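S.K.: Provided below for reference: sequence and predicted model.
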Amino acid sequence: MNDSALPFPDRSPWWRGHTPLMWLAAAMAALVAVSLIGTVTDHRTLTGLPIWDKSVKFALSVAIYAVTWAWLLAGTRRRHRLAWWAATVAAAGLAIEMVIIVGQIVRGTTSHFNGTTAFDGIMFDVMGASIVVVWLATLVASIAVAADPAADRARAAAVRWGTTLSLIGMALAFLMFLPARGVPRPPSISGAHTVGAPDGGPGLPFLGWSTAHGDLRIPHFVGIHALQAIPLILAAAELLAARIPALRAATVRIRLVTVAGAGYAVMLALLTWQALRGQPIVRPDGWTWSAAAVILVLVVAGVVRALRAPRSAADPAAAVGFPA
């Protein structure tokens, strides 16, 4: 396969294309190691979980974000400078957020929604401002990457679906500032993850997602990581193309990406609706089960239709594979 047929230009090794993001990823990997040691040696708890549990989760998520965006930016042909600077701003904003999270852990208090003291309030305001900057910078980078020409339209579609849904997932965090709706909340607390109860109740191991009430962290998490999920679905289709001839056609892969993206978006809406109703993820009611069943049927039907739809004789069936 010629380099000209690749969806991304040859810039190996790609991880050298954005030094700030890769330094951020390396720092987060180190923080994961330190935090895991903290979960063993530091027996303090916060909102019902080991106090270092939060930094493990956030560091992992930020590391995945940084590596994914470094990989995406390595393939941009146009507007590369704009995307590079936007990602640099996002990396700086995430670094600020992580410094505050770790600092508050060391102090033994929460970082999010905390206005207990003037200092806590300032830290949360700074963190909130940094996240808004990260969202805006990610939006700019997403537009630059999505507008970039690509030799493989299925991969371009996967990136566009992934970045769009990831931005929506990030924005869902603002729902955590909704009024408590009958749940007592101290004046010093400006928001909550849990819907229908204060934060800190029973939750899933490590993740901490509430098992007794709704939890807005679930759609927030699922949405953010569409950036990895949608391209991975396409990567799986490309790998299966060796055994399933229909997947070798570009139009089929584009249809499958569209089905995956649309299905993911509807699933994200369902998870958000479930959380806002105060319903725990482990105990869905009949309405949630019914909606999930409808989504599953529609996705399966979409996949079948994508595989069986007629294809043009000129449709390329070129070899595929993500760049190393």
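M.R.: Happy to help now that I have it.
S.K.: For the rest of this, base every contact and every neighbour count on C-alpha atoms.
M.R.: OK.
S.K.: Mind jotting down where the helices sit in the protein?
M.R.: Counting by DSSP state H, residue ranges of the helices within the chain are 19-41, 53-73, 80-107, 118-146, 153-171, 217-224, 226-240, 250-276, 286-308.
S.K.: okay, now the one to match up with it:
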Amino acid sequence: MRSRLAQAIDWHRPLMLFSVAMVGVAALSLVGVIVDDRMIVGAPNWLKSFKFAVSFIAYSVTWAWLMSLHPRRPRWLHNTGTLLVVAGTIEMVAITGQAFRGRRSHFNAETPFDATLWVVMGVTVAIIWTATLVVSVSVARNVTLPRPLRLAVVIGMATSLAGMLIGPLMSQRDTGVKEIAGMHSIGVVDGGPHMPITGWNLVGGDLRVGHFIGIHALQVLPLVAIVLAALVTRYAILAHEEVRTRLVWTASGVYIGLFGLVTWQAFRGQALVEPDAVTLLAFAGIVAAGAAGVAWAKAAARTLVSA
């Protein structure tokens, strides 16, 4: 067990140590949610730092693993991973520091200090996105994986980058209030009725839904490919790589469809839990496409068996 942990740490030591630090931040934030009764824009004061810490854990571990698969592991790639850690650390210091102060971290221009922090956070986000793009291109070009997993990783990286771009869209939205430099809700103001934990708006559109789903494609889609490979011994149909590849294509199409759907739904000012007939029809189309994709995968199995 210890040797496996040591091997994981060696994937990319700065990224993995950052993920360990984020476990501590998540634990601290969770305690804060429980014992600190302060509220920020209708949500527990420490909830944002908790959510960002958990997200950074998934992000840093995933990228440490992917970088470890690079056949040459060039120095510049390692340094880019370290740059991600530096930018992520600055981001989390700002978010956690604002939680200590009982101030909102995002879209906050109420004082010169708050506005400066918000600008710094914007710079770190730009660095993280650019560095992620560079690393994604290198991984896509150089890492050798089984075809289904490689496909899942490549599509997951592209979708994650698209999901990250929703963040800047939030900061560009005009709130009509000089001290608030952006918002995530559409059709209503931030801070209204919302879901527990996620904080997603219950009465209006919320760009954070698509932001979340898009970003975490890089964890979900490779996990689909890994699970399919693990089920090979149980289901003979999955022994064929072509079948698993088609299922990954199908899962990716469904996932991207859902990402697009919830983002479109938010831009229409519609809450995730209050879909109209058009949204439900689009969702039905995604489900139908997924069923067709599964049938397509089964057809490949029949062809391979009869060949």
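M.R.: Perfect, I can see it now. The model shown is predicted, which means the values in this text are computed figures rather than measured ones.
S.K.: just to revisit the earlier point, got TSV for the helices of structure 1, with mean neighbour count and distance to Phe177 of structure 1 too?
M.R.: Listed next are the helices of structure 1 as TSV, based on neighbours: other CA atoms under 10 Å; distance: least, CA to CA, whole Å:
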stretch	mean neighbour count	distance to Phe177 of structure 1
helix 19-41	17	27
helix 53-73	20	19
helix 80-107	19	18
helix 118-146	19	11
helix 153-171	22	12
helix 217-224	23	12
helix 226-240	19	23
helix 250-276	21	12
helix 286-308	15	24
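S.K.: could I get the ones you listed as JSON lines with distance to Ser12 of structure 1?
M.R.: JSON lines is the format used below for the helices of structure 1 (distance: least, CA to CA, whole Å):
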{"stretch": "helix 19-41", "distance to Ser12 of structure 1": "14"}
{"stretch": "helix 53-73", "distance to Ser12 of structure 1": "11"}
{"stretch": "helix 80-107", "distance to Ser12 of structure 1": "16"}
{"stretch": "helix 118-146", "distance to Ser12 of structure 1": "18"}
{"stretch": "helix 153-171", "distance to Ser12 of structure 1": "19"}
{"stretch": "helix 217-224", "distance to Ser12 of structure 1": "27"}
{"stretch": "helix 226-240", "distance to Ser12 of structure 1": "19"}
{"stretch": "helix 250-276", "distance to Ser12 of structure 1": "25"}
{"stretch": "helix 286-308", "distance to Ser12 of structure 1": "34"}
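S.K.: Please report the distance of Asp53 of structure 1 from Ile189 of structure 1.
M.R.: For Asp53 of structure 1, the distance to Ile189 of structure 1 equals 21 Å [CA to CA, to the nearest Å].
S.K.: Check Gln279 of structure 1 too.
M.R.: Gln279 of structure 1 is 22 Å from Ile189 of structure 1, where distance means CA to CA.
S.K.: Looking at those two now, which is surrounded by more residues?
M.R.: A count of neighbours by other CA atoms under 10 Å puts Gln279 above the other of Gln279 of structure 1 and Ile189, at 23 against 14.
S.K.: Alignment lookup: the more buried one to structure 2.
M.R.: With TM-score structural alignment as the criterion, Gln279 of structure 1 lines up with Gln270 in structure 2.
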